[in-house]
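K.L.:
Predicted coordinates and the sequence they were generated for:
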Amino acid sequence: MPVSLSPSLALVTLSYRPDFHRCRLLVNSVGQLNQTPVRHYIIVDQRDYSVFQPLANAHTEILAVEALLPPWIRRLPLVNRAWLSLKTPPIRNWVLQQLVKISFARFASEAVTVFVDSDVVFIRPFDLTNFARQNQTRLFRVPEYYSPDFEPLYAAAYRLLGLEGYRYGVARPNYIGNLISWRQSNVVALCDRIEQVGGRPWLETLARAKTLSEYILYGVFVDHVLGDAAGHVYDWSPLCHEYWRPRPLDDSQLAEFFTAVPPETIAVMVSAKAGISPDRYSRYLQRYRAAPAVP
């Protein structure tokens, strides 16, 4: 069924206890600045569920990771770096997070899922047209990008999808970002493809992966398998102003970062890995919300 003129959309954020205060800023910004009906799902480990439950409201729902996984995947008490799997080797946390994203999007009742990291905060009004219009859904895609760190991720995507022609050391599109929108129907097709190639259920295949990028996997599938049938429009406009580096900024650098926010962006991201307390930049967020909207 084609997506309607106003496709249903879910915002999805994976978070955990140390990022609670950042996630609270995000949830508040969605409530203040979202212009159209949307459901925001916060997904956390069961052990963190009670911490995040106060964020639940009319448009925000807290889900436990365990509720999105089959019974054969479980967290072991006192083990923080991996999950127990009865059908595969132990699953490392960062791989499991990607499995949770795919699982949510595959079974979502919404037609479009937008993944938003918990260290993102919206600073300007936004609505569905930022991500989906009529039968076209935005896919973040930088046409040419190269990083040697990405080579294993692309190689894994080609292998999982049964694609030939992978070459080392060439520029490829980049699909990794902070506001990533997928179509539910494409995720179903992606999982079906993985099962056809791997000969076992998609979750078992991906759980065995030693390295994986869910965004690259989906992007390569759209580019090389679905093509025009994917219903995506490519876009690499900077919807989010980002600071990725794993080191803090001093006060002047932080002020400079927020001064440089482009007028067309709707969100900012200060990486949690930078170790900057949200209290240090919350005043800048209030300034943007108080400013007139850019026409």
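P.N.:
Looks like it came in fine.
K.L.:
all contacts plus neighbour counts: C-alpha atoms, from now on.
P.N.:
OK.
K.L.:
contact partners of the helix or strand Arg193 falls within?
P.N.:
Using DSSP states H and E, Arg193 falls within helix 184-198. Contacts to helix 184-198, defined as Cα atoms under 8 Å, 6 or more residues apart in numbering, come from residues 102, 105-108, 110-113, 160-162, 201-202, 205, 218, 221-222, 230.
K.L.:
Would you write a PyMOL line that selects the buried entries of the residues you listed?
P.N.:
Selection of buried members from those for PyMOL, criterion 16 or more other Cα atoms under 10 Å:
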select buried, resi 102+105+106+108+110+111+112+113+160+161+202+205+218+221+222+230
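K.L.:
mind listing which of the contacts of helix 184-198 are in helices?
P.N.:
Using DSSP state H, the subset of the contacts of helix 184-198 located in helices is 102, 105-107, 160-161, 202, 205, 218, 221.
K.L.:
Buried residues, the helix holding Arg193. List them.
P.N.:
Of all the residues in helix 184-198, those buried under the rule 16+ other Cα under 10 Å are 184-187, 189-191, 193-195, 198.
K.L.:
The structure to be compared is supplied as follows:
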Amino acid sequence: MSAVVIIDSDVALLRAMPADLFIRNGAVRLYEKPESITRTMNRHVMWTRTAHKLLGLPAPESSTHPDYVAGIVTWDPKLVTGCLARIEKVAGSSWATAVGAELHFSEFILYGTYVQHFGSEQQRSFREPSTLCHSYWDSAPMTASGMEQFIAGFGPADVAVHIQSNSNTSEETSRQLFEALRSKAMGRS
């Protein structure tokens, strides 16, 4: 069995990532945080609508949706192939043309929505609400006090850290943060 591990370019790996972190009992791990996309998350809501459209699903009616966006995600290559074939069937064109025509699109939301609606029970059996990656998504630069809180929030299940590049967090702050978290990950703090 194989899996594709997708790691955002803003992610720094701090711990080992053994294969069983991503594959369990013949299923590839799917990051899925149920009901975490709310009406106020405009971009995520648009991405969810686009995924439903591309997959030929009715427009979502719920006020909340699962989130599949994270700094580290894994995909099952067989499910990716099925997802692309589904898009081509619905669109009547290549998947690249169909996806390229969409202004509001998230590959993570698309894949997760496909797995949710078209994956077998076995393929959906390894869904996890934890990201494996301690992330800073704020658009404001991280402050010294924010750095202390962020370090305290790095847990034993986190294998990586993600500082959103558009937060404009200084290189010095990022360097200090990575050093502190590397020490914590190795059990030295």
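P.N.:
Arrived safely, thanks for sending. Since this is a predicted model, take the numbers as computed values, not measurements.
K.L.:
Read off where the helix holding Arg193 of structure 1 ends up in structure 2.
P.N.:
Helix 184-198 of structure 1 lines up with residues 77-91 of structure 2 when matched by TM-score structural alignment.
K.L.:
The lengthiest strand in structure 2 against structure 1, how far on average?
P.N.:
Looking across structure 2 with DSSP state E, the single longest strand is strand 33-38. On superposition with structure 1, the mean distance recorded for strand 33-38 of structure 2 (mean Cα distance after the TM-score superposition for structure 1) is 1.8 Å.
K.L.:
Quick one: the residues in structure 1 that that strand pairs up with.
P.N.:
Aligned using TM-score structural alignment, strand 33-38 of structure 2 spans residues 142-147 in structure 1.
K.L.:
List the contacts of that stretch.
P.N.:
Contacts for stretch 142-147 of structure 1 (Cα under 8 Å, 6+ apart): 169-175, 235-236.
K.L.:
Write the PyMOL selection for whichever of these are buried.
P.N.:
Typed into PyMOL, the line below selects the buried ones among the contacts of stretch 142-147 of structure 1, using 16+ other Cα under 10 Å:
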select buried, resi 172+173+174+175+235
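K.L.:
Doesn't Phe258 of structure 1 lie inside a strand?
P.N.:
No: the assignment for Phe258 of structure 1, made by DSSP: H, G, I helix; E, B strand; the rest coil, is helix rather than a strand.
K.L.:
okay, now it: neighbour count?
P.N.:
Phe258 of structure 1: 16 surrounding residues under other Cα atoms under 10 Å.
K.L.:
and it, how far is that from Cys240 of structure 1?
P.N.:
Per Cα to Cα, to the nearest Å, Phe258 of structure 1 is found 12 Å from Cys240 of structure 1.
K.L.:
next one: stretch 172-185 of structure 1 to chain centre, how far?
P.N.:
Mean C-alpha position of stretch 172-185 of structure 1 versus that of the full chain (Cα atoms, centre = their mean, to the nearest Å) differs by 8 Å.
K.L.:
For that stretch, measure first residue to last.
P.N.:
Distance across stretch 172-185 of structure 1, first residue to last, is 25 Å (Cα to Cα).
K.L.:
Tell me the spacing between the nearest residue to Leu9 of structure 1 once chain neighbours are set aside and Ser271 of structure 1.
P.N.:
Leaving aside its chain neighbours, Leu9 of structure 1 sits nearest to Val112 (4.7 Å; criterion: Cα to Cα, 6 or more residues apart in numbering). Note on Val112 of structure 1: its distance to Ser271 of structure 1, by Cα to Cα, is 25 Å.
K.L.:
go on, Ala229 of structure 1?
P.N.:
Going from Ala229 of structure 1 to Ser271 of structure 1 by Cα to Cα gives 35 Å.
K.L.:
These two: who's more crowded?
P.N.:
Neighbour totals were compared for Ala229 of structure 1 and Ser271, and Ser271 leads with 20 against 10 (other Cα under 10 Å).
K.L.:
what sits against the residue mapped onto that one from structure 2?
P.N.:
Aligned by TM-score structural alignment, Ser271 of structure 1 pairs with Gln164 of structure 2. Contact analysis of Gln164 of structure 2 by Cα under 8 Å, 6+ apart lists 10, 135-139.
K.L.:
Would you confirm that Phe140 of structure 1 contacts Asn178?
P.N.:
No: checked against Cα atoms under 8 Å, the pair Phe140 of structure 1 and Asn178 is beyond contact range at 9.3 Å.
K.L.:
So the two - more neighbours on which side?
P.N.:
Phe140 (27 against 21).
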